[in-house]
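Asks: Following is a predicted model, sequence given first.
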Amino acid sequence: MEERVVVVAGALYAGERLLAARRSAPAELAGRWELPGGKVEPGEPPTDALVRELREELGVEVGELTRVPGEWPLKPGYVLQVWRAHLLDGEPRPLQDHDEVRWLGPGEVWSVDWLDQDVPAVREVLRFAGFPADPTSVRAS
């Protein structure tokens, strides 16, 4: 059986606002929005990977990680897992693989063009946080 690659993402909140990051690379993902994170390295615990990735990509320190139930397929052999994370230090800014970050209130979450594979994860993040999860206003790509 082929080993799967776990990609971790952080659902960072400031009050009721969720952080979204716009991809700048690779080219096929540029301009679309995602929950920030990245690949788990071999032998690395997923939570350690998330802390590392958010430090590298956004310049922030996070803690109090709580797993959002579920996992979502990305491309063949890759799955996405999401954790709710509390911002401990720093102001998120795009440092690596992103050109913009934005805090989205409950009524704004579906105003950005999420990566298709992130939509079900964002829906579950919203449910997990107790917010409406209706993506009917997601823009077509």
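Replies: Received it, and whenever you're ready, just let me know what you need. Residues are numbered from 1 along each chain as shown.

Asks: all contacts plus neighbour counts: C-alpha atoms, from now on.
Replies: OK.

Asks: Show me what counts as buried in the strand ranked longest in the chain.
Replies: Looking across the chain with DSSP state E, the single longest strand is strand 78-89. For strand 78-89, the buried set under the neighbour-count rule, 16 or more other CA atoms under 10 Å, comprises Val79, Leu80, Gln81, Val82, Trp83, Arg84, Ala85, His86, Leu87.

Asks: tell me, how many neighbours does Val125 end up with?
Replies: Look at Val125: counted by other CA atoms under 10 Å, it has 24 neighbours.

Asks: Second structure follows, compare the two:
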Amino acid sequence: MLLVVAAAMLDGQGRVLLQQRPPGKPMAGLWEFPGGKIEPGESPEAALARELHEELGIILKVKDLRPIAFASEPLAGRHLLLLLYVLREWEGAPEAHHATELRWVTPAEMRGMPMPPADVPLVEALVGMG
């Protein structure tokens, strides 16, 4: 079982931040929610705070994370469980430290973007929030 956390970072216009996977990584070129693996002994929220700081250079308060949905997907001989949180407040401007590009898009716009299989069902949860 591979436990992964991700954030749907919402700006004041209801857009969500997506990052593009860089060349040389599995699923390169696909758009995904920022986040990453939960390390042993780490809570999902602490893992997400750490990952967003590493990937985007932002700082957040764990209390500002709201769970919204999860996805379950077979992945390369293992099973991926992806926990998605909504985040509306953070400190700093997101920068692509490990991604090719960042893009702010509406949940409806995400429907037409190439995304990893585990991220696709999460889009509808965000569309339903609107």
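Replies: Received, thanks. Just so it is clear, the model here is predicted, and its values are computed rather than measured.

Asks: So after superposing, what's the score?
Replies: After superposition, the two chains reach a TM-score of 0.86 (TM-score structural alignment, normalised by the length of the second structure), with 125 aligned residues with a CA RMSD of 1.7 Å.

Asks: what's the longest strand of the first structure aligned against in the second structure?
Replies: Structural correspondence for strand 78-89 of the first structure: residues 80-91 of the second structure, per TM-score structural alignment.

Asks: Give me the contact list for the matching stretch.
Replies: With CA atoms under 8 Å, 6 or more residues apart in numbering as the test, stretch 80-91 of the second structure has contacts from 1-11, 58-61, 64-74, 118, 122.

Asks: Closest one of the buried residues of strand 78-89 of the first structure to Glu44 of the first structure?
Replies: Nearest to Glu44 of the first structure out of those is Gln81 (CA to CA; 14.2 Å).

Asks: which ones are touching Leu52 of the second structure?
Replies: Neighbouring residues of Leu52 of the second structure by CA under 8 Å, 6+ apart: Pro34, Gly35, Ile58, Ile59.

Asks: what's the matching residue for Glu32 of the second structure over in the first structure?
Replies: Going residue by residue (TM-score structural alignment), Glu32 of the second structure aligns to Glu34.

Asks: Just give me the mean distance for the longest helix along the first structure relative to the second structure.
Replies: Across the first structure, the helix with the greatest residue count (assigned by DSSP state H) is helix 46-58. When the second structure is superposed, helix 46-58 of the first structure averages 0.3 Å from its matched positions, counting by mean CA distance after the TM-score superposition for the first structure.

Asks: residue range for that helix in the second structure?
Replies: Using TM-score structural alignment, helix 46-58 of the first structure corresponds to residues 44-56 of the second structure.

Asks: Pick out the residue nearest the middle of the first structure.
Replies: Nearest residue to the geometric centre of the first structure (CA atoms, centre = their mean): Leu35, 1.7 Å.

Asks: so it touches Asp118, yeah?
Replies: Yes. Under the criterion of CA atoms under 8 Å, Leu35 of the first structure makes contact with Asp118 at 7.3 Å.

Asks: Now do the helices for the first structure: every range, in order, please.
Replies: Listed in chain order, the helices of the first structure (DSSP H) span residues 46-58, 119-129.

Asks: just those: most buried one?
Replies: Most buried of the helices of the first structure, by mean neighbour count (mean count of other CA atoms under 10 Å): helix 46-58, with a mean of 20.

Asks: Now find how far off-centre it is within its chain.
Replies: Taking CA atoms, centre = their mean, to the nearest Å, one finds helix 46-58 of the first structure lying 11 Å from the centre of the chain it belongs to.

Asks: Give me the angle between it and strand 78-89.
Replies: Note on geometry: by axes from the mean of the first three to the mean of the last three CA atoms, to 10 degrees, helix 46-58 of the first structure and strand 78-89 are set 70 degrees apart in direction.

Asks: number of nearby residues for Ser111 of the first structure?
Replies: The number of residues packed near Ser111 of the first structure is 12, by other CA under 10 Å.

Asks: which other residues reach stretch 11-23 of the second structure?
Replies: Residues outside stretch 11-23 of the second structure that contact it (CA under 8 Å, 6+ apart): 8-10, 27-34, 88, 96, 98-107, 130.

Asks: Good, wrapping up.
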